[in-house]
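Novice: got a structure for you, letters missing:
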């Protein structure tokens, strides 16, 4: 089965900023290391040729010989990391191209173990104190403006993506599920029972009684005319007037009595009726069925669809109008809320601590849950890289420093060769 296609680090022929400068520095360091090797070789040749004539040159020859050995050994070691020395496929050379995938896997495992640790992430976030820094930014002049701007862009983008029919269908479904599906009688009865038990309905009863008294007081002629219209034709007109006045006065007296007496029989009768109605709405199947019938008449299919359409249309129009106007009431209140929240994060250590804890917990959860996937990105990315180009890129990044190994090897080899020859000459010679 074929593996993933090999790709360059940034695509074939691509170059990161500064690569040209790094390549020039690498060439200079390689040239310097090579020059030192050549210098040691020249010194060795002349010292070897003249050492019989000038015995002290034996020490120079030994130093040059050691320097060449160190330079060649370190050249081999550095070169073996990136390619086959002189193109010869010596075992355990060209390490990076040949073991690129294993290196990527090891790097991913190293990052996962040492960096993507829940405690490491939490400790780092705690030291940063994100809550206070975010609060300072939100409390500043630019924070609320930026949040409002980005929020407005998000809302406009969401409305472009959302389908009106789909949203209306969701609203309609919610209305049916949460408003229409449950029976209305029992919850309305329980609510009404609490209202009646606490006496909150007395204010409405007082209002109705007051309006009744006002109407009776202002409609003497209307009451008298009603009596006259309903009396027999043979009754004299003056009798109708007397009866009408008497009935009017009795009605006015009765309504005023109801108005002035909180414990009037009519008021108690109203309380009894209302409490009975609340109880029937909860327990009487006939009353519950009547409430369901009223619900079905008031909120049938057409009414529910129209309600969903109007609700979504109103919300959408209001939000779009508000976010398009930076001075709208909604936008200004949103900015003020963002500013207040930022200020609280700065001045309230308890709130800032809670927010930091939430952030730490969330980051810890994400790291714990997905750290293998995050580290897998490193392994998979390295596996997709082209081996030769990977070696070239890595050499470009660290090769200049590695050339110091060659230079140091030349110097250390020369000193070691000189020291060994001197000790051997003193001991054995």
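Specialist: Cool, got the structure. Please read these numbers as outputs of a predicted model, since none were measured by experiment.

Novice: going forward, measure contacts and count neighbours with C-alpha atoms only.
Specialist: Noted.

Novice: and residue 262, that one's in a helix?
Specialist: No - Residue 262: not assigned to a helix; according to DSSP: H, G, I helix; E, B strand; the rest coil it is coil.

Novice: And the nearest residue to residue 336 once chain neighbours are set aside, how close does it get to residue 152?
Specialist: Among residues not flanking residue 336 along the chain, residue 144 sits closest, at 7.5 Å (C-alpha to C-alpha, 6 or more residues apart in numbering). Residue 144 sits 12 Å away from residue 152, taking C-alpha to C-alpha, to the nearest Å as the criterion.

Novice: out of those two, which sits in the more crowded spot?
Specialist: The residue with more neighbours, out of residue 144 and residue 152, is residue 144; 23 against 20, by other C-alpha atoms under 10 Å.

Novice: What is the neighbour count of residue 391?
Specialist: Residue 391, neighbours per other C-alpha under 10 Å, totals 20.

Novice: Let me know whether it touches residue 97 as I believe.
Specialist: Yes - between residue 391 and residue 97 a contact is recorded at 5.8 Å, counting by C-alpha atoms under 8 Å.

Novice: Distance of residue 407 relative to residue 400?
Specialist: 11 Å.

Novice: circling back: what residues are shared contacts of residue 391 and residue 97?
Specialist: Common contacts of residue 391 and residue 97 (C-alpha atoms under 8 Å, 6 or more residues apart in numbering): 82, 83.

Novice: elements contacting the longest helix belonging to the chain?
Specialist: Scanning the chain for the helix with the most residues, using DSSP state H, yields helix 387-428. Applying 3 or more C-alpha pairs under 8 Å, 6 or more residues apart in numbering; DSSP states H and E, we find helix 387-428 packed against helix 19-50, helix 57-82, helix 95-98.

Novice: Out of those, which is closest to residue 420?
Specialist: Smallest distance to residue 420 across the helices and strands packed on helix 387-428 (C-alpha to C-alpha): 8.3 Å, for helix 57-82.

Novice: can you state the direction angle for the closest one and helix 387-428?
Specialist: Helix 57-82 runs at 160 degrees relative to helix 387-428, counting by axes from the mean of the first three to the mean of the last three C-alpha atoms, to 10 degrees.

Novice: Next one for the comparison:
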């Protein structure tokens, strides 16, 4: 391209030298002269941006090397002011429909599984990097001291209130009741032992046996009633108890103060960081095993969630 431009400039110079400047040839002569002037002017203008033409330090040349920092700052200010402001970026994001397009793409099962498959190695590397010692240091130096200073009672109250609103606690109540029924069914001798050790010495054996059998039957029947009846008064009492606790955590100064004392005692204990690290270590092993199989339950659920 440089050779072509130089050749055209030389051609214009030859035409300029060989043609007279009067008559009809005068137009050709003038056109050749204008071509040379324009070519030299363009060359000078473009060259002056990047260096001194012919190495001569003409003023206002080599503009970019001399003022690159100023140009960079001006360009930065222009882009930040006109393109990267919150409203502008948000408007362009909305008009481009990035979220909707990404949602449609990830909504396809094969794409969701592909995303999860690509993320699995990174997730496992992150789990491996967070070793027990690192977690203990982070928890002891940053996480637990920060939590100890935060007023967690209102947050716990709101969380408990939301749990009650959604009924998420009912599954835990069901689990406790189911375990109680199973234990009472499988271990009647434990009930017998507890009752007999508290019976008076003068009570006849046959009376103790009858009382024990009746108490065990009543306990088991009561537990089964709670198990079968979603509106049992025991369940209602649990709801009332948790509801009162949620309100007290948010609005009762005494409850909030008791929560703060418990929070400080637990979170400032020297063994708290070690406990957090041990819990994390066990959780990391379970998660790593779950992530090791791309077709396992956790990756499949992650793909479904996406």
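Specialist: Cool, the structure landed. Since this is a predicted model, take the numbers as computed values, not measurements.

Novice: before we move on, back to that, nearest to residue 212 of structure 1 among the helices and strands packed on helix 387-428 of structure 1 would be which one?
Specialist: Nearest of those to residue 212 of structure 1, taken as C-alpha to C-alpha: helix 19-50 at 94.2 Å.

Novice: and that closest one with helix 387-428, angle?
Specialist: Here helix 19-50 of structure 1 runs at an angle of 30 degrees relative to helix 387-428 (the same axes, to 10 degrees).

Novice: Any idea how far helix 19-50 of structure 1 is from the middle of the chain?
Specialist: In terms of C-alpha atoms, centre = their mean, to the nearest Å, the centre of helix 19-50 of structure 1 is set 56 Å apart from its chain centre.

Novice: Pull out the buried positions in it.
Specialist: By neighbour count with 16 or more other C-alpha atoms under 10 Å, helix 19-50 of structure 1 contains the buried residues 22-23, 25-26, 29-30, 32-34, 36-37, 40-41, 43-44, 47-48.

Novice: same thing with stretch 149-169 of structure 2?
Specialist: Those would be 152, 153, 154, 156, 157, 160, 161, 163, 164, 169, for stretch 149-169 of structure 2 by 16+ other C-alpha under 10 Å.

Novice: quick one: which of those residues is nearest residue 273 of structure 2?
Specialist: Distance ranking of the buried residues of stretch 149-169 of structure 2 against residue 273 of structure 2, using C-alpha to C-alpha, places residue 152 first at 18.5 Å.

Novice: can you pull the contacts of that closest one?
Specialist: If you count contacts by C-alpha under 8 Å, 6+ apart, residue 152 of structure 2 has them with 259, 260.

Novice: how much space between it and residue 159 of structure 2?
Specialist: 10 Å.

Novice: Quickly list what's touching both of the two.
Specialist: By C-alpha under 8 Å, 6+ apart, no residue touches both residue 152 of structure 2 and residue 159.

Novice: What separation is there between residue 328 of structure 1 and residue 155 of structure 1?
Specialist: Using C-alpha to C-alpha, we find residue 328 of structure 1 at a distance of 15 Å from residue 155 of structure 1.

Novice: who's more crowded, those two?
Specialist: residue 155 (16 against 13).

Novice: What helix or strand is residue 267 of structure 1 located in?
Specialist: Here residue 267 of structure 1 sits within helix 265-283, counting by DSSP states H and E.

Novice: So which bit of structure 2 is that helix matched to?
Specialist: Aligned using TM-score structural alignment, helix 265-283 of structure 1 spans no residues in structure 2.

Novice: again with stretch 357-372 of structure 1
Specialist: Per the alignment by TM-score structural alignment, stretch 357-372 of structure 1 matches no residues in structure 2.

Novice: Quick check: which element contains the residue positioned nearest the centre of structure 2?
Specialist: Nearest residue to the geometric centre of structure 2 (C-alpha atoms, centre = their mean): residue 123, 12.8 Å. Residue 123 of structure 2 is part of helix 109-129 when elements are defined by DSSP H and E.

Novice: Please apply the same query to residue 195 of structure 2.
Specialist: Taking DSSP H and E as the criterion, residue 195 of structure 2 maps to helix 188-198.

Novice: elements contacting that helix?
Specialist: Where contact means 3+ C-alpha pairs under 8 Å, 6+ apart, helix 188-198 of structure 2 is packed against helix 205-228.

Novice: contact partners of stretch 401-417 of structure 1?
Specialist: Contacting residues not belonging to stretch 401-417 of structure 1 are listed as 26, 29-30, 32-33, 36-37, 62-75, 78 [C-alpha under 8 Å, 6+ apart].

Novice: In structure 2, which residue range corresponds to that stretch?
Specialist: Counting by TM-score structural alignment, stretch 401-417 of structure 1 has no counterpart in structure 2.

Novice: Looking only at that stretch, what residues are buried by neighbour count?
Specialist: Taking 16+ other C-alpha under 10 Å as the criterion, stretch 401-417 of structure 1 shows 402-417 as buried.

Novice: with those residues in mind, which one is nearest to residue 139 of structure 1?
Specialist: residue 402 (49.8 Å).

Novice: What's the match for residue 346 of structure 1 in structure 2?
Specialist: Using TM-score structural alignment, residue 346 of structure 1 lacks an equivalent in structure 2.
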